[in-house]
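**Q** need a 3D model of the following:
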Amino acid sequence: MRDFLNGISLRENSDRTINICVFLLMCFGTAMIASVAVGATKSSIMTVIKAIVKQISFLLASYICIVSANKIITLKRVWRLRAMLLLIFVALMIIPFAFPAIGGSHAWIQLPIGVTFQPSEFGKPLIILFTASAVFAAIRKRKMQESFWKMFSFPLIAYGITLILLVLQKDFGTLMIISGIFYFCLMVPSYPKIQKVQRIATTLLVVGALSAGLLFFVSDIGVNMLKQTPLAHIATRIENMKNPFNDIYGNGYQPANSLYGIADSNIFGKGFGNSSRKYGYLTQADNDYILAVTIEETGIFGLGFILLMYTLIEYRLFYYALRTRDVPKKIILIGTGAYLFMHFALNVGGVGALIPMTGIPLLYISSGGSSILAISLTIGVAQQCISRIREQEMKGEFK
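**A** Predicted structure coming up:
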């Protein structure tokens, strides 16, 4: 029995704080999805039961992903199998083009059992693993440290292919997340030969962000240009961010009702299950806009709870990243932190109309199996790194 339990549990010395926070977020998210499901039915309780069973199934699968990644995935294996992993990922990314677009994007594989699968979500843990494994290989092959390209050629190729496929899918939210994760991962190593490229990348990022701010947010030049292209829907989202109430019964319907729901919370919330906006006002109430329903029902307490859980996870990830001199482990831990933070920032910002809505889910709170499985794989690998860091500390290897 003990051997069985050990087989379905994480390695010793994994971080309990992260485990507890993830578990509590899962429970809270499942409760909110059940509450939202009530708004999707007028008579049949089976709609609610199906939503709960579906989410619990995803959570069980996510636990299996955490344990499997924690015990099976190693950087040596990733580097050895990198070409095969990239080929499988690209093949999965191409399959959604055979299905009708959902929300204007060809990002989902629609399975016969009524479940959709989004392959692009797995590009997030893959880009972290590809970058960390490249540094892992460079430590053992000194020639790879001679230039930025020699060290990161494979991750750059993988990122370039992923970028092209995401643009073709029109999945720009995921593109932003993967780009952000990749940038943070690339900034971790401090080898002299790559620092010049790192400075150039940071400069380009800052200049690009400032330019985008001036074109799209300070003025309407960029928005008017986008309206004349196939990306007109992005221009609409930017306009909705600037003023969701301009077209309240049209394109601004959901962002406006999101703000109405937040305002109706009266700080302390209406009480669990008492949201009015989930009854047809927010068509993505279980996913993109679940935070609006959460705040409407639980007020500042629900938002504060989610923020606290995320903060604790981030703190523990960066705590261990700063305690180790092992660069590949630093990349995994910081990449995981960037992954969580960007999902949180883009979802909260979109729901509050602080930034354009990107369609990014709030991890462990929003419904969606692909996003939960992908982040769970990443957390499992991060916990493996933490276990090894703590083992090395106990042996006095860092002293």
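**Q** only C-alpha atoms for contact and neighbour calcs from this point on.
**A** Fine.
**Q** look up how far T203 lies from G350.
**A** Taking C-alpha to C-alpha, to the nearest Å as the measure, G350 falls 26 Å from T203.
**Q** who's more crowded, these two?
**A** A direct count of neighbours by other C-alpha atoms under 10 Å for G350 and T203 places G350 higher, at 23 against 12.
**Q** second input sequence below; structure requested for side-by-side comparison:
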Amino acid sequence: MLQKGDKEGHFWEKVFKNDLQGMLLPIVLMALIGSINIFSATYIGSITTDDGLWGYAPKHLLFLLVSAILGVFLYRFDYRRLQNVKLLTWVMGLTAVTLVAIYLVGVEVNGARRWIPLGPFSLQPSEFAKLAALLWTAAKLADKPWTKPRFKSMFKPKKGMDQKEVALGYIFERVKYMGYMLLWPIVFAVLTIKQPDMGTAVLIIGFSYLLIFLSGFEKSVFGLSLVAAVLAGIYAARSSSYRWERVVSWFDPWSYAQDKGYQTVQGLLAVGSGGFFGQGFMNGTSKYFYLPEAHTDFAFAVWAQEMGFLGGIAVVFLMATFTFFGFRIANRARDAFGRWLAIGITILISGQAFFNIAMVCGMLPVTGVPLPFVSYGGSSLMMNCMAIGILASIARRSVEGVKPVGTKDTLPSLREETRSRFKPSKSVEPELPGRFVPPDKR
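**A** Presented below is the predicted three-dimensional model:
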């Protein structure tokens, strides 16, 4: 609450107590929309099979419960421990092992081997690789000698070097750092593209790549690496016939409406037929076996058809609100690792939403990118909730993220918060408001 004499804040400060609430509310509403939409998108197929009336809805609610528990655990977990070298290495190794295990025990669905069976459920390791890749890149960005807004070079030219050798030395240094920060993302992307799943592989390395760009890396080196990445992507697309067919059909889906462009055309028809107000909840027609993957990749098309333009804009607005508060949390993070990780998680959630909605609307080729918290998928939901839990942990431990808007109370510093009570500092420090100081040190 604003104190007397303070200037009136922004309108969102009247709605939310802090950035954490502003970030969580859109996610909760998205999860509610997803639960409703999954039931509507799957009940027709369920009643015509042995799955029963509720179809995928009970499984989704179970996934949502487990995911929420994981999110709460990570919210209470100190995110700064994730930067520990041993824990970070363990997470990277476990992620790589699960990606390799797919080729040994994975099940094949629609020509792709992406899932590890776990009894009645299955795990998709590539979803967790997205978060693991960002975790690695954020940790390395926080460790390296970076200053605002440029990279701080540690290269020292030797005597006798000409200008060309010095320039090559600086470039090699930056390429080496970039390669080190993208080490595990590249490993994860290579293992994922072999499944095959090029869309997820691009996101795994793309989000980490974008994080490096936002850190202030030199545009010249970044531009050369970007050109190399684009050429590698074109080569990967041309090396597989089905990938290239998706690219070709993307430019003119109506000419391939019965085969290669079928999904894109049906998605456009579903979104367009919703009109302004929609056809009404559970009254959409595209889910009657016209629209493939109606509850997963094309869940947004079902929602837009039944809830119309207003429903579609509502989802975009919720995601934009999350993005806004996610970047506010990053801006108020108490350390470099928290800042880069918060930026990465915000880009991860909002970026997946952008790619999915653009894909459904025909602006991007069809890929297996789900809409966070709306598309059906246990692994995707768990990964997204884990990411939100970490982002909430960053907000919880930031000065501006935990105190009410407008208050002037001084909170303990990062050093004071983490100092061991069993090994207190011998130096006498001044008393801060709200902090307990032992009598012998007063």
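**Q** TM-score for the pair, please.
**A** Superposed pair, TM-score by TM-score structural alignment, normalised by the length of the first structure: 0.82. Supporting alignment: 366 aligned residues with a C-alpha RMSD of 3.0 Å.
**Q** with the first structure superposed, average distance for the helix ranked longest in the second structure?
**A** Longest helix in the second structure, counting residues (DSSP state H): helix 299-331. For helix 299-331 of the second structure, the mean deviation from the first structure after alignment is 1.0 Å (mean C-alpha distance after the TM-score superposition for the first structure).
**Q** next, the buried residues of that helix.
**A** Residues 299-309, 311-312, 315-316, 318-319, 321-323, 325-331 are the ones in helix 299-331 of the second structure that count as buried (16 or more other C-alpha atoms under 10 Å).
**Q** how about stretch 177-195 of the second structure?
**A** So, applying 16+ other C-alpha under 10 Å, buried residues of stretch 177-195 of the second structure: 178, 181-182, 184-193, 195.
**Q** name the residues that touch that stretch?
**A** Here stretch 177-195 of the second structure makes contact (C-alpha atoms under 8 Å, 6 or more residues apart in numbering) with 92, 96, 99-100, 103, 112-114, 126, 129, 133-134, 136-137, 140-141, 198, 200-202, 204-205, 208-209, 212.
**Q** residue range for the top strand by length along the second structure in the first structure?
**A** When the second structure is parsed with DSSP state E, its longest strand is strand 112-118. Counting by TM-score structural alignment, strand 112-118 of the second structure falls onto residues 105-111 of the first structure.
**Q** which outside residues touch that stretch?
**A** For stretch 105-111 of the first structure, contacts defined as C-alpha under 8 Å, 6+ apart pick out 93, 95-97, 99-102, 116-120, 166, 169-171.
**Q** for ChimeraX, write the select line for the buried members of those.
**A** Listed next is the ChimeraX selection for buried residues among these, using 16+ other C-alpha under 10 Å:
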select :93,96,117,118,119,120,166,169,170,171
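**Q** what about the contacts of stretch 105-111 of the first structure, which are in strands?
**A** Reading strands off the contacts of stretch 105-111 of the first structure with DSSP E, I get 116-117.
**Q** if I line the two up, what does A392 of the second structure land on in the first structure?
**A** By TM-score structural alignment, A392 of the second structure lines up with Q383.
**Q** just checking, that match touches E12?
**A** No: with contacts counted by C-alpha atoms under 8 Å, Q383 of the first structure stays clear of E12, the gap being 9.7 Å.
**Q** who's more crowded, those two?
**A** Taking Q383 of the first structure and E12 together and counting by other C-alpha under 10 Å, Q383 has the greater number of neighbours (29 against 14).
**Q** so what's the more buried one closest to, chain neighbours aside?
**A** Spatial nearest neighbour of Q383 of the first structure, excluding adjacent residues (C-alpha to C-alpha, 6 or more residues apart in numbering): S14 at 5.4 Å.
**Q** now F39 of the second structure
**A** A57 (5.3 Å).
**Q** same deal with Q279 of the second structure?
**A** According to C-alpha to C-alpha, 6+ apart, the nearest residue to Q279 of the second structure is E306 (4.7 Å).
**Q** now stretch 241-259 of the second structure: which residue numbers in the first structure?
**A** By TM-score structural alignment, stretch 241-259 of the second structure lines up with residues 232-250 in the first structure.
**Q** fine by me, we can end here.
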